[in-house]
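> whatever this is, show me its structure:
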Amino acid sequence: MATDRHSGRRAAVLGSPIAHSLSPVLHRAAYAELGLRDWTYDRFEIDEAALPEFIRQLGPEWAGLSLTMPLKRAIIPLLDEISGTAASVEAVNTVVFTDDGRKVGDNTDIPGMVGALREHGIEQVDSAAILGAGATASSALAALAQICTGVVVAYVRSDARAAEMRQWGERLDVEVRTADWTDAKEALSAPLVIATTPAGATDHLAAAITEYPATLFDVLYDPWPTTLAAGWLAAGGVVVGGLDLLVHQAALQVETMTGFSAVPREVMRIQGKLALEGNIA
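The predicted structure is shown next:
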């Protein structure tokens, strides 16, 4: 017999490392606002080796999972189906368990990026720049496939990374040109700059911010603001941050796991900010 979708369900975020994850704060805030008092959302330190057994032992009370690194690709062979969005970047960050026991993978990072940009008034751009070439950069390309009408220039550190980004561009039908990381300051004049690099990697670019910067999307959220984001704001530019992305992608996860469509994004954002400030656990 199928479990009542709105009664006593479980969800969690898996990854390694996982202690820093804000997902429990965001999802629990949504559950409380939606009246899902008996829903739980936890975090589990799970690596690639432990993932198959963890998935195997899950019972019918489970509604879904959030996946972070290094599991976004490792989960794919364990699923019954993945969405076209997830397939486009070979990355799953969301698993929903259906009433008939199937495990369905999706990717909310990509529509989360689009949603975060649209919230800040960015509906379409005629070109863009990406700083970095890791997994988040491929999701950024997939998001740009929906809103960028022209060329995307990716600033990378190696020929191998450059080749990967061009391949992703071909796959996603985005015109990608690559440039060396040493020229990254040239990115700052683009209508939209998406920084996908680790903390500290773009700090040196703050001194090169143009007089009238357009929009920066920095996917980091801790520490915040980054040096680049702070300089961008000071120069009068628009900044979209990592917490914006987290809230939008988490809200989409809550929607698919619970079936509720009116997910309280602003409540989730407030709780996320409080957690980053150390005011809630």
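> could you use CA atoms for every contact and neighbour count after this?
Noted.
> which residues of the chain fall in strands?
10-15, 40-45, 62-67, 81-82, 94-97, 103-106, 128-131, 152-156, 176-180, 192-195, 215-218, 238-240 (DSSP state E).
> I have a second one here; can you model it like the first so I can compare?
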Amino acid sequence: MTTIRRAAVLGSPISHSLSPVLHRAAYAELGLTHWTYDRFEVDEAGLAEFMAGLDPTWAGLSLTMPLKRAVIPLLDSISETASSVEAVNTVVLTEDGRRTGDNTDIPGMVAALRERGVEKVESAAVLGAGATASSALAALSKICAGPVTAYVRSPERAREMRGWGERLGVDVRIADWAEAGGALSAPLVVATTPAGTTDALAAAVPERPGTLFDVLYDPWPTHLAAAWSRSCGAVVSGLDLLAHQALLQIGQFTGIYSTSIETLRGAGMEALRLRSDRGRICE
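As a prediction, the model looks like this:
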């Protein structure tokens, strides 16, 4: 008798997550008919209780906000990558009860950039200073030879980014958000801000832009990404990141590392298309 194996994504809010679409597409490609992947609305207050209720059929968890740091005290160990940014987005659950945390966002960012031909840059700019920005700095520590300028809105955020830079070995320089238009001349620009935040920057895209990595995927394209593409600049999307980090998660959960990145990205694109179609119908 085949044992059911379970995995899921947790977070709050979680209804928008594309992770079930991507993971289920991978399981189908791999013939893992006994695997399931669901989503659960879980906040920080409910995380310990949820994890206490997991039985040996569970293989792994994907975590989104606000759980990436809240989960750390509940784990037996975390990887060096996760420790570097104090954020876990992947929990591997073994049948003997061990819980190991990892961060696939960071190598996922590096892989998504490499796929677009970005192996090394001399400098970079980061728009924003939230949780995703620290992962961006960790990824940039592997590919950026020179300084990273972070565009932030407050002295507190500036201190945080400087602190992450010191911890990760990145030469972080701070600029005020009011000067963010100047970021767009960098060879690599990483936008880590919520939807709509960078819309006003679209008019400032240079004639010959470098590479934009915009971590959003819904709605897509953002105004900034659309303007970047019109100027013939390379664009890496949040869906590229989601697919690459999910690829790594699937390997850790199942032990199989042969899923096609195009399978994951294609499933995500189709899901976003259907969302867009439903939105038009409802208007």
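> now the strands of structure 1 in a markdown table, with mean neighbour count and distance to residue 275 of structure 1?
As requested, the strands of structure 1 are exported to a markdown table (neighbours: other CA atoms under 10 Å; distance: least, CA to CA, whole Å):
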| stretch | mean neighbour count | distance to residue 275 of structure 1 |
| --- | --- | --- |
| strand 10-15 | 22 | 17 |
| strand 40-45 | 16 | 15 |
| strand 62-67 | 25 | 19 |
| strand 81-82 | 18 | 32 |
| strand 94-97 | 24 | 22 |
| strand 103-106 | 23 | 27 |
| strand 128-131 | 27 | 27 |
| strand 152-156 | 25 | 32 |
| strand 176-180 | 18 | 37 |
| strand 192-195 | 26 | 23 |
| strand 215-218 | 24 | 19 |
| strand 238-240 | 21 | 19 |
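> to residue 163 of structure 1, which of the ones you listed lies closest?
strand 176-180 (8.3 Å; CA to CA).
> that closest one aligns to what range in structure 2?
Taken onto structure 2 by TM-score structural alignment, strand 176-180 of structure 1 occupies residues 172-176 there.
> make CSV from the strands of structure 1 and add distance to residue 204 of structure 1 to it.
Below are the strands of structure 1 laid out as CSV (distance: least, CA to CA, whole Å):
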stretch, distance to residue 204 of structure 1
strand 10-15, 30
strand 40-45, 34
strand 62-67, 32
strand 81-82, 39
strand 94-97, 34
strand 103-106, 36
strand 128-131, 13
strand 152-156, 14
strand 176-180, 15
strand 192-195, 13
strand 215-218, 14
strand 238-240, 17
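> for those, which one sits closest to residue 226 of structure 1?
strand 215-218 (8.1 Å).
> tell me the average deviation of the longest helix along structure 1 from structure 2 after fitting.
Longest helix in structure 1, counting residues (DSSP state H): helix 242-258. Mean deviation of helix 242-258 of structure 1 relative to structure 2 after superposition (mean CA distance after the TM-score superposition for structure 1): 0.3 Å.
> residues touching the nearest residue to residue 70 of structure 2 once chain neighbours are set aside, list them.
Leaving aside its sequence neighbours, residue 70 of structure 2 sits nearest to residue 44 (CA to CA, 6 or more residues apart in numbering; 6.3 Å). Going by CA atoms under 8 Å, 6 or more residues apart in numbering, residue 44 of structure 2 touches 66, 67, 70.
> and the contacts of the match of strand 176-180 of structure 1?
Outside stretch 172-176 of structure 2, the residues that reach it (CA under 8 Å, 6+ apart) are 147-154, 158, 161-162, 165-166.
> okay, those in a markdown table with distance to residue 281 of structure 2 next?
Shown next, in a markdown table, are the contacts of stretch 172-176 of structure 2 (distance: CA to CA, whole Å):
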| residue | distance to residue 281 of structure 2 |
| --- | --- |
| 147 | 47 |
| 148 | 43 |
| 149 | 42 |
| 150 | 40 |
| 151 | 38 |
| 152 | 38 |
| 153 | 38 |
| 154 | 41 |
| 158 | 43 |
| 161 | 43 |
| 162 | 46 |
| 165 | 46 |
| 166 | 50 |
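> residue 131 of structure 2: which of these is nearest?
residue 161 (10.1 Å).
> and the closest one? What does it align with in structure 1?
Per TM-score structural alignment, residue 161 of structure 2 is aligned with residue 165.
> who's in contact with its match?
133, 138, 154, 176, 178.
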